[in-house]
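*Asks:* no sequence on this one, just coordinates:
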């Protein structure tokens, strides 16, 4: 597959594909679901046994920024940042962790690298 085909598939420019290939830039999170589907596996190194790993896996699979994840979960974006750094608790943490665990069990269709 040539860069123009990939660019069309991911709805980006061919230059963007070149930058990704040469590590000059990284794909934005909204492109992650398409990349995961194209590759047929989850290319991100995450420990999904941890709360922070579950959050990132969910965000990456769904192409969500921390801000959009926070909005969907009705929490402050700063809370998401702290949680992904392995810090903080918060009253909704147990509820969100249960949701994420259930989601990953039922929707992780690709092996994690």
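*Replies:* Structure received. All figures in this text were calculated on a predicted structure; none of them were measured in a lab. Residues are numbered from 1 along each chain as shown.

*Asks:* all contacts plus neighbour counts: C-alpha atoms, from now on.
*Replies:* Fine.

*Asks:* check contacts around residue 58.
*Replies:* The contact partners of residue 58, by CA atoms under 8 Å, 6 or more residues apart in numbering, come to 100, 103, 104.

*Asks:* cutoff 7 Å now
*Replies:* Applying CA atoms under 7 Å, 6 or more residues apart in numbering to residue 58 gives the contacts residue 100.

*Asks:* so where does it fall, helix or strand?
*Replies:* Secondary structure from DSSP states H and E places residue 58 in helix 51-62.

*Asks:* just after that helix, pick out the following helix or strand.
*Replies:* Next helix or strand after helix 51-62 toward the C-terminus (DSSP H and E): helix 66-73.

*Asks:* okay, pairing it with this:
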């Protein structure tokens, strides 16, 4: 209930249940790759460490991608596309 009053944000593992309850995702459409990564990670209820292991990359790399501090390299673009469920270049 605290997140409903904007006193605390929900933990990432709670997002899948929140989405199911609401029937929609409570955030705007992603505008950047970092936004897409953050939204997909929340949709799956994954921590940064869990998402990074799935690609696999370092947690710091994942965090910088989400913030838009680093660009994706050719070596990792295919792995991220798989994570996001799209083809490379989309």
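*Replies:* Noted; the coordinates are in hand. None of these values were measured; they are calculated from a predicted model.

*Asks:* now the helix holding residue 58 of structure 1 on structure 2. Mean distance?
*Replies:* Superposing on structure 2 and averaging over aligned pairs (mean CA distance after the TM-score superposition for structure 1), helix 51-62 of structure 1 comes out at 1.1 Å.

*Asks:* which bit of structure 2 covers that helix?
*Replies:* Counting by TM-score structural alignment, helix 51-62 of structure 1 falls onto residues 33-44 of structure 2.

*Asks:* what sits closest to the residue positioned nearest the centre of structure 1 if chain neighbours are left out?
*Replies:* Centroid-nearest residue in structure 1: residue 60, 1.1 Å away (criterion: CA atoms, centre = their mean). Counting by CA to CA, 6 or more residues apart in numbering, residue 60 of structure 1 lies nearest to residue 32, which is 5.7 Å off, once chain neighbours are set aside.

*Asks:* map that neighbour onto structure 2.
*Replies:* Using TM-score structural alignment, residue 32 of structure 1 pairs with residue 15 in structure 2.

*Asks:* pretty sure its match contacts residue 46?
*Replies:* No. When contacts are counted by CA atoms under 7 Å, residue 15 of structure 2 is not listed as touching residue 46 (9.2 Å).

*Asks:* list residues touching both of the two?
*Replies:* By CA under 7 Å, 6+ apart, residue 15 of structure 2 and residue 46 have no common neighbours.

*Asks:* and the helices in structure 1?
*Replies:* Using DSSP state H, the helices of structure 1 run over 3-10, 14-21, 32-39, 51-62, 66-73, 77-84, 93-107.

*Asks:* in CSV: those, plus distance to residue 45 of structure 1.
*Replies:* CSV is the format used below for the helices of structure 1 (distance: least, CA to CA, whole Å):
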stretch, distance to residue 45 of structure 1
helix 3-10, 22
helix 14-21, 17
helix 32-39, 13
helix 51-62, 9
helix 66-73, 18
helix 77-84, 14
helix 93-107, 15
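
*Asks:* need the winner for burial among these.
*Replies:* Mean neighbours per residue, mean count of other CA atoms under 10 Å, is largest over the helices of structure 1 for helix 51-62, with a mean of 21.
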